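> Prediction below, plus the sequence it came from.
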Amino acid sequence: MGTERRTPLDRRRVADTALKLLNEVGLDGLTLRAIARELDVKAPALYWHFKDKRALLDEMATEMYRRMVAGTALDPDDTWRERLLKANRGLRAALLGYRDGAKVFSGSRFTGVEHAEQLEDSLRLLTAAGFSLPQAVRAFTTVYLYTLGFVTEEQGVQPPPDERSEGFDLMEERARRLAGYPLAAAAGAELFTDHDRHFEEGLALLIEGIGVRYGLG
């Protein structure tokens, strides 16, 4: 009787499976037991690699980052504005590639040092443009946190498909509930539609503000 050799279980394989399952069940439905079932192993086998779900989320965020930067090269001729724009557009696109992607990424601690190369390069570019190191760090992290928060809200606006009633319309429901508050009701179109445009406008506001604050063109 032939035997089939299983692919060895390691951190990367567990994280890859978890990311695939994330798109199906969302963060709340992602359990170590469900991941183990996908891998056809017993749940205790995962504890050899991850002590708890938080440790797994850290590895998932790291894998998301690896995929985001794979095959991309930083342009040494970027201005500091171009670098912040490119980095955060790329981050948003990467987070939107996963259900609850921003929630997974938020608060996670990278398990490797892959992020350090791009961070080093960006901080070097900003300081060469006239930022002090503290200013460069503040500019970089402020725009990063804007992107993370924006995508968290963007992904949380609509109920997931499996929780959405037939014919559900967010704007209609919101207008009905806020009928007594006409400005707040009308603001819904600005808050909850055309996310691409709103992200770009917010990003431009932040970057312009950084330039004014630090006196940099």
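Happy to help now that I have it.

> From now on I want contacts and neighbour counts done on CA atoms only, so please keep to that.
Will do.

> so residue 62 makes contact with residue 112?
Yes: Residue 62 is in contact with residue 112 according to CA atoms under 8 Å; the separation is 7.0 Å.

> When the two are compared, which one has more neighbours?
More neighbours surround residue 62 than the other of residue 62 and residue 112, with 23 against 12 (other CA atoms under 10 Å).

> sec struct for the nearest residue to the more buried one once chain neighbours are set aside, please.
The shortest distance from residue 62 to any non-neighbouring residue, by CA to CA, 6 or more residues apart in numbering, is to residue 110 (5.1 Å). Following DSSP: H, G, I helix; E, B strand; the rest coil, residue 110 is assigned to coil.

> Can you give me the neighbour number for residue 110?
With other CA under 10 Å as criterion, residue 110 counts 19.

> I'd like the distance between it and residue 148.
Between residue 110 and residue 148 the computed distance is 15 Å (CA to CA, to the nearest Å).

> what's the biggest helix by length in the chain packed up against?
In the chain, taking DSSP state H as the definition, the longest helix is helix 133-156. If you count contacts as 3 or more CA pairs under 8 Å, 6 or more residues apart in numbering; DSSP states H and E, helix 133-156 packs onto helix 80-96, helix 101-105, helix 114-128, helix 195-214.

> Tell me which other helices or strands the longest one touches.
Same thing as helix 195-214. Applying 3+ CA pairs under 8 Å, 6+ apart, one finds that helix 195-214 contacts helix 80-96, helix 133-156.

> Tell me the helix or strand right after the longest one.
Heading C-terminal from helix 133-156, the first helix or strand you meet, by DSSP states H and E, is helix 170-177.

> by contact count, what packs against whatever helix or strand comes next after that next one?
Once helix 170-177 ends, the next helix or strand along the chain (criterion: DSSP H and E) is helix 182-186. Applying 3+ CA pairs under 8 Å, 6+ apart, one finds that helix 182-186 contacts helix 170-177.

> Check it against this one:
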Amino acid sequence: MTPRPPASERLDRAEVLSVALAIADADGLEAVTLRRIATSFGVTPMALYWHFKDKDALLDALVERALDEIDLSDSDEADLRTVITAILRVLRDHPALADIMPIRIMRTDAGIDVAEQLVGLLRTDGHSPVAAAQLSIFLLNGLIGLVTRQPGEPGVADPSMRETLLSTKRTRLKSLSPQAYPHLTETADFFLELPDEKEYYKQGLTLLLNAARPAP
């Protein structure tokens, strides 16, 4: 009888990443541990080292897995709005990865492809090499901020902590005097939750695109 291959060789890398990404989407990045992933496959954590030497390598792979969802197959015709909208879609689908994108995006092939596309479009718009590089960073950070600093989302993984922070913010805003703070009391609800998510992201994208326009 042919010997059964070791567990590490039986694991499919793409499937492991899909499970890890699902954990991140559901429970946040802190929940993504080699032990938890291994348990999902009924193997020991050591089996995962065949594919990822440590958690740092796993996080790089997760970022690449998410960025692979950006379809640039028609990149020759894509404009700046199309590309940053595609990036935003990935960030919204996988918000747990948003904060680690800046440091890891250039460590992945998919991230290099996205960065090349973004900088190229900014160069085509007339920006200098330095300005295009800097603007690409501003745009990425702006997109991340739209997702991770969305009103009503304090940016912490723990649900109870999130609710505590939001409750404290609500109490503070609702206690303000309308006479002393007429504008904040009028708009307090908008700082606590989104009245229109579609409009929020539409305005955010428009703001970023207008800021990326070359100076006359």
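Everything's here; your move. This is a predicted model, so every value here is computed, not measured.

> and of the helices and strands packed on helix 133-156 of the first structure, who's closest to residue 68 of the first structure?
helix 80-96 (6.0 Å; CA to CA).

> Could you measure from residue 179 of the first structure over to residue 173 of the first structure?
Separation of residue 179 of the first structure from residue 173 of the first structure (CA to CA): 10 Å.

> what's the answer for residue 59 of the first structure, then?
38 Å.

> More neighbours: which of the two?
Using other CA under 10 Å as the criterion, residue 59 of the first structure and residue 173 rank with residue 59 on top: 26 against 10.

> Show me what that one lines up with in the second structure.
In the second structure, the residue matched to residue 59 of the first structure (TM-score structural alignment) is residue 61.

> same check, this time on residue 135 of the first structure
Counting by TM-score structural alignment, residue 135 of the first structure lines up with residue 131 in the second structure.

> again, but for residue 178 of the first structure
By TM-score structural alignment, residue 178 of the first structure lines up with residue 173 in the second structure.

> burial measure for that match, as a count.
By other CA under 10 Å, 18 other residues sit near residue 173 of the second structure.

> quick one on the thing from earlier: dump the helices and strands packed on helix 195-214 of the first structure into TSV; add distance to residue 164 of the first structure and mean neighbour count as well.
Shown next, in TSV, are these (distance: least, CA to CA, whole Å; neighbours: other CA atoms under 10 Å):
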stretch	distance to residue 164 of the first structure	mean neighbour count
helix 80-96	19	18
helix 133-156	13	18
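
> Out of those, which gets nearest to residue 23 of the first structure?
helix 80-96 (10.7 Å).

> Please tell me how far residue 120 of the second structure sits from residue 95 of the second structure.
Computed as CA to CA, the residue 120 of the second structure to residue 95 of the second structure distance reads 26 Å.

> neighbour-wise, which of those two wins?
residue 95 (21 against 17).

> Tell me if I'm right that the more buried one and residue 149 touch.
No: using CA under 8 Å as the test, residue 95 of the second structure is too far from residue 149 to be in contact (10.5 Å).

> any idea how far the residue nearest to the spatial centre of the second structure is from residue 142 of the second structure?
Nearest residue to the geometric centre of the second structure (CA atoms, centre = their mean): residue 98, 2.6 Å. Noted for residue 98 of the second structure: a distance of 11 Å to residue 142 of the second structure, by CA to CA.

> what residues are up against the residue nearest to residue 62 of the first structure?
58-59, 61-62 (CA atoms under 8 Å, 6 or more residues apart in numbering).

> Equivalent analysis for residue 60 of the second structure, please.
By CA under 8 Å, 6+ apart, the residues touching residue 60 of the second structure are 104, 107-108.

> In the first structure, which of the residues you listed still touch?
Retained in the first structure (both residues aligned by TM-score structural alignment, their matches' CA atoms under 8 Å) from the contacts of residue 60 of the second structure: 104, 107.

> With distance to residue 3 of the second structure added, can I get the contacts of residue 60 of the second structure in CSV?
Below are the contacts of residue 60 of the second structure laid out as CSV (distance: CA to CA, whole Å):
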residue, distance to residue 3 of the second structure
104, 39
107, 38
108, 36
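
> ok, of the contacts of residue 60 of the second structure, which one's closest to residue 209 of the second structure?
residue 104 (23.6 Å).

> Map the closest one onto the first structure.
Using TM-score structural alignment as the criterion, residue 104 of the second structure maps onto residue 108 of the first structure.

> Looking at the first structure, name the residue matched to residue 148 of the second structure.
Using TM-score structural alignment, the equivalent of residue 148 of the second structure in the first structure is residue 152.

> residues in contact with its match?
Going by CA under 8 Å, 6+ apart, the list of residues near residue 152 of the first structure reads 100-103.

> Turn those into CSV, columns for distance to residue 204 of the first structure.
Listed next are these as CSV, based on distance: CA to CA, whole Å:
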residue, distance to residue 204 of the first structure
100, 25
101, 23
102, 21
103, 24
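
> Many thanks, I have nothing further to ask.
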